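Peer 1: Build me a model:
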Amino acid sequence: MSGPNILLTRIDNRLIHGQVGVTWVNHLGANLVVVANDKVSKDVVQQNLMDMVLPDVIQARYFSLEKTIDVIHKASPRQKIFLVVKDVHDALALKEGGVPIDHLNIGNMHYEEGKKQVSSTVSVDDKDIEAFKRLDELGVNLDLRKVPNEKGQNILDLF
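Peer 2: I've put the predicted structure just below:
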């Protein structure tokens, strides 16, 4: 049996919002958005708010990291999955847990104290950089871009 039909995995600390829910979903032709994040998997209010952004024909699932690892391989081939995570550490946990992430889009990692800005939408600290390097070692293509029609850049080139 082949693996799950993951079209793209994206890091976006906002998770599902207009850019993800409309621009990326349409570009990819996804019919399912899976948000993998422990906190959001338990926050029904935030889930309902994110559901409102998605077109009616797009389904969303909100799983903990462990549940994502446990169920992603049971996905139907008809499910065209857009996997969204909050940060690089969630992406690394999924990859190390056996989720077949080959291509990682880095879209949004907000600036906060202790982080350095490496692009207009991405800020990182030393732990983030180490996680990106580990993903690279695991063979993941690291593609920094906000929107699909923007030229991508390997995030490692910015460190």
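
Peer 1: hey, let's count contacts and neighbours off CA atoms from now on
Peer 2: OK.

Peer 1: How much space separates Val25 from Ile16?
Peer 2: Separation of Val25 from Ile16 (C-alpha to C-alpha, to the nearest Å) stands at 10 Å.

Peer 1: Quick check: neighbours shared by those two?
Peer 2: Taking C-alpha atoms under 8 Å, 6 or more residues apart in numbering as the contact rule, Val25 and Ile16 touch no residue in common.

Peer 1: Which element, helix or strand, includes Ala93?
Peer 2: Assigning secondary structure by DSSP states H and E places Ala93 in helix 88-96.

Peer 1: Here is the second sequence; please produce its structure so I can put it next to the first one:
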Amino acid sequence: MIKLVRLDYRLIHGQILAAWVNHLSAQRIILVDDAAANDEMKSATLKLAKPAGIRLNIFTVEKTIAKMPKILELNENIMMVFGTTAALVAVCKACPAIREVQYGATFNKDGSKQVDESVFLDESEQADTRELLAMGVKIYSQQTPSKRKLDITAV
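Peer 2: The predicted structure follows:
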């Protein structure tokens, strides 16, 4: 069962990911990021960073879409982490079962609009967010389980 779908450009990182893995009792993390899936060095580094005892898959968007029927049937607590809003849109279009997305962190670049303390969206990411909202996907930002949720209803 997918317990959390999160947008976080860092993919796997210490404190926050550990907090979410524990909070969700996650047994598997699925990273959806074309760059990471296609880079052996980055994939190897991410595998070293994962929490002990947790299964980790690193998929491209295309492979994620192909595997979604199987993912939805797994009898595990699953956390999906997306590296980009574009990947999120593509998978959500192909898999209407994803109805809620947590924005954890996006890169603060020139021209970005700040939505929350760690969420900055450039024009392309804003367009992707509007598309997700138009599809009926609920979006909120939340850094850690102990922090408040901030609904994102418009960008």
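
Peer 1: hang on, the earlier thing: what span of the second structure is the helix holding Ala93 of the first structure aligned with?
Peer 2: Aligning helix 88-96 of the first structure against the second structure (TM-score structural alignment) gives residues 85-93.

Peer 1: Would you mind getting the average deviation of the matching stretch from the first structure?
Peer 2: Once the two are superposed, stretch 85-93 of the second structure sits an average of 0.9 Å from its aligned residues in the first structure (mean C-alpha distance after the TM-score superposition for the first structure).

Peer 1: and the nearest residue to Gly21 of the first structure once chain neighbours are set aside, how many residues sit next to it?
Peer 2: Once flanking residues are discounted, Gly21 of the first structure sits nearest to Leu54: 5.0 Å by C-alpha to C-alpha, 6 or more residues apart in numbering. Leu54 of the first structure: 20 surrounding residues under other C-alpha atoms under 10 Å.

Peer 1: Quick one: neighbours of the closest residue to Ile101 of the first structure other than its chain neighbours, just the number.
Peer 2: In space, and not counting its chain neighbours, Ile101 of the first structure is closest to Lys95: 5.9 Å by C-alpha to C-alpha, 6+ apart. If you count neighbours by other C-alpha under 10 Å, Lys95 of the first structure ends up with 17.

Peer 1: pretty sure Lys95 of the first structure contacts His103?
Peer 2: No. Lys95 of the first structure is beyond contact range of His103, at 10.7 Å (criterion: C-alpha atoms under 8 Å).

Peer 1: Strands of the first structure, residue ranges please.
Peer 2: Ranges of strands within the first structure are 6-12, 32-36, 59-63, 81-85, 103-108, 116-117, 123-124, 141-144, 153-154, based on DSSP state E.

Peer 1: picking up where we left off before, what residue of the second structure takes the place of the residue nearest to Gly21 of the first structure?
Peer 2: By TM-score structural alignment, Leu54 of the first structure lines up with Lys50 in the second structure.

Peer 1: repeat for Val40 of the first structure
Peer 2: Under the alignment (TM-score structural alignment), Val40 of the first structure pairs with Ala36 of the second structure.

Peer 1: What distance do you get for that match to Val61 of the second structure?
Peer 2: Distance from Ala36 of the second structure to Val61 of the second structure, by C-alpha to C-alpha: 11 Å.

Peer 1: quick one on the thing from earlier: next, the buried residues of the helix holding Ala93 of the first structure.
Peer 2: For helix 88-96 of the first structure, the neighbour count (16 or more other C-alpha atoms under 10 Å) marks Val88, His89, Asp90, Ala91, Leu92, Ala93, Leu94, Lys95 as buried.

Peer 1: What's the match for Trp20 of the second structure in the first structure?
Peer 2: Match for Trp20 of the second structure (TM-score structural alignment): Trp24.
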